[in-house]
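S.K.: Sharing a sequence plus its predicted fold:
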Amino acid sequence: MTRTALAIRHVPFETLGTFEEVLEDTGYSLRYADVAAGDIAALDPLAPDLLVVLGGPVGVYEADTYPFLETELALISRRLAAGLPMQGICLGAQLIAAALGARVAPTGIKEIGFAPIDLTDAGQRGPLRHLVGLPVLHWHGDAFALPEGAELLATTAVAN
């Protein structure tokens, strides 16, 4: 049986990268929904087996300028309330944190480039353990508080 994964993207050139192959190898059929291409309000957040919300060059707190953010927050909130699997990358993680009531704000520091991440003990026990010592791309200037009940898995030298 094929499982479905839906990735919401905010810029047309962004993909899941190497994670696409991992999903396909584990039996997922992947589809992208582009925020700029249409109304994401029509998406059913409960339909896919996995929902992934990708990054973008905006902040969660910019909903006055980017009204789609409110729609996305509502979609994410429905998914969270249903207890269904979801992954957030960059802006996606910020949106999930905000939907869970956590504060999201600019840090005042831009973190751009390739650098390693620092894994917590919990992070070293999960799939992120494969990233130990590997530089990963950072391109952000925002941070969010850890939502209630969440566990920190990784951080960076800038965030420490």
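M.R.: That came through fine. Numbering: from 1, shown residues only.

S.K.: okay, CA-based contacts and neighbour counts for the rest of this
M.R.: OK.

S.K.: what's in contact with the longest helix belonging to the chain?
M.R.: In terms of residue count, the longest helix belonging to the chain (DSSP state H) is helix 68-82. Contact partners of helix 68-82, identified using CA atoms under 8 Å, 6 or more residues apart in numbering, comprise 35, 40-41, 44-46, 60, 62-63, 86, 95-96, 98-100.

S.K.: and with 7 Å instead?
M.R.: With CA atoms under 7 Å, 6 or more residues apart in numbering as the test, helix 68-82 has contacts from 41, 45-46, 60, 63, 95-96, 99.

S.K.: Kindly indicate which of those residues lies nearest Arg125.
M.R.: Among those, Ile96 lies closest to Arg125 (CA to CA), at 22.3 Å.

S.K.: isn't there a helix covering that closest one?
M.R.: Yes. Counting by DSSP: H, G, I helix; E, B strand; the rest coil, Ile96 falls inside a helix.

S.K.: and it, how many residues sit next to it?
M.R.: 25 (other CA atoms under 10 Å).

S.K.: Pull the contacting residues for it.
M.R.: 76, 88.

S.K.: Relative to Ser29, how far out is it?
M.R.: Between Ile96 and Ser29 the distance, using CA to CA, to the nearest Å, works out to 23 Å.

S.K.: swap in Glu21?
M.R.: Glu21 sits 10 Å away from Ser29, going by CA to CA.

S.K.: So the two - more neighbours on which side?
M.R.: Using other CA under 10 Å, the more surrounded residue of Glu21 and Ser29 is Ser29, with 16 against 13.

S.K.: take a look at this one as well, against the first:
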Amino acid sequence: MRVHVLQHVAFEGLGCIEEWVQSRQATLSFTRFFSDHENSLPATDLFDLLIVLGGPMSVNDQTEYPWLAQEKVFIQQAIAARKPVLGICLGAQLIAYSLGAPVYRNRLKEIGWFAVEAMPNLPESAFAFPAQATVFHWHGETFDLPAGTIHLAKSAGCQHQAFQYQDYVIGLQFHLETTTDTAAQIVAHCADELAEELSKDQPYTQDDAQIVALTPQYSNAVNGLMNEILDFLAQAI
């Protein structure tokens, strides 16, 4: 199996996904949009699974990040070629946009460890989330559900937390790949954003100490859930 990764910033990496890739004896390749030397996109026949990671930019920031336009087209092409695709945070928003849905600011940001709930009465073809899971969030935008998708999960702060397109595409607003190291990385690099949200006394924002303290408590469970999602998508290869 060949796994290709779209990475938007150096501090948001694969986390626990790298262990899953190793366990499947798969190969890894990257498009790193933040690097002038590693920002080319492969032909769709050169990978089997596409993973689109997160980042602090918006889907709508094409003026500042011109490569977003090319990336959206590439994701559309991968989906049209029936390549399994997983999108995380910004990655989920890019998938939603590529499937024709608008992406816009959510009424609240979610930063920290908060619960998501599985949607009821899902079809048998849908990935089954646990009834409730505490997961790691760092997002301020949301999206409408694209036509033809299945709504998988919601939270008190954001209605559209996860969705599935057919049996080979899943978008997650939250970060199941989170490890102690990846949580520390995002806290360090997004400290200004966190401080701004804390100054507003938002209901779904935790401070850095809370995030760091809660990560060991919840990371093993969310990493296991990430492995289940990757196994689900790998069935479509």
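M.R.: Noted; the coordinates are in hand. Remember, it's a predicted structure, so these values are computed and weren't measured experimentally.

S.K.: quick one: the longest helix of structure 1 aligns where in structure 2?
M.R.: Aligned using TM-score structural alignment, helix 68-82 of structure 1 spans residues 67-81 in structure 2.

S.K.: how far out from the middle of the chain is the matching stretch?
M.R.: Relative to its chain's centre, stretch 67-81 of structure 2 lies at 16 Å (CA atoms, centre = their mean, to the nearest Å).

S.K.: same question, stretch 67-74 of structure 1
M.R.: 14 Å.

S.K.: Thr18 of structure 1 pairs with which position in structure 2?
M.R.: Thr18 of structure 1 maps onto Cys16 in structure 2, by TM-score structural alignment.

S.K.: surely that match meets Asn223?
M.R.: Yes. When contacts are counted by CA atoms under 7 Å, Cys16 of structure 2 is listed as touching Asn223 (6.2 Å).

S.K.: For Thr71 of structure 1, the count of nearby residues, please.
M.R.: Thr71 of structure 1 has 15 neighbours, counted by other CA under 10 Å.

S.K.: again but with Pro56 of structure 2, I slipped
M.R.: Pro56 of structure 2 has 17 neighbours, counted by other CA under 10 Å.

S.K.: before we move on, what about Thr26 of structure 1?
M.R.: Using other CA under 10 Å, Thr26 of structure 1 has 10 neighbouring residues.

S.K.: pretty sure Arg9 of structure 1 is in contact with Leu54, am I right?
M.R.: Yes. Using CA under 7 Å, Arg9 of structure 1 is in contact with Leu54, at 5.2 Å.

S.K.: tell me the contacts of the residue sitting furthest away from the middle of structure 2?
M.R.: Largest separation from the mean C-alpha position in structure 2: Ser199, at 26.3 Å (CA atoms, centre = their mean). Listed by CA under 7 Å, 6+ apart, Ser199 of structure 2 has no contact partners.

S.K.: what do we get in structure 1 for it?
M.R.: In structure 1, Ser199 of structure 2 lands on no residue (TM-score structural alignment).

S.K.: Distance of Ser199 of structure 2 relative to Cys158 of structure 2?
M.R.: 20 Å.

S.K.: Could you do Asn60 of structure 2 as well?
M.R.: From Asn60 of structure 2 to Cys158 of structure 2 the distance is 19 Å (CA to CA).

S.K.: So these two - more neighbours on which side?
M.R.: Just comparing Asn60 of structure 2 and Cys158: by other CA under 10 Å the higher neighbour count belongs to Cys158, 20 against 16.

S.K.: how about the more buried one, secondary structure?
M.R.: Secondary structure for Cys158 of structure 2, judged by three-state DSSP, is coil.

S.K.: tell me which residues of the next helix or strand after the longest helix of structure 1 are tucked away?
M.R.: Using DSSP states H and E, the helix or strand that follows helix 68-82 of structure 1 in sequence is strand 86-88. Buried residues in strand 86-88 of structure 1, counted by 16 or more other CA atoms under 10 Å: 86, 88.

S.K.: Next: stretch 77-93 of structure 1.
M.R.: Buried residues in stretch 77-93 of structure 1 (16+ other CA under 10 Å): 77-80, 86, 88, 90-93.

S.K.: Can you get me a residue count around Leu122 of structure 2?
M.R.: Counted with other CA under 10 Å, the neighbours of Leu122 of structure 2 add up to 13.
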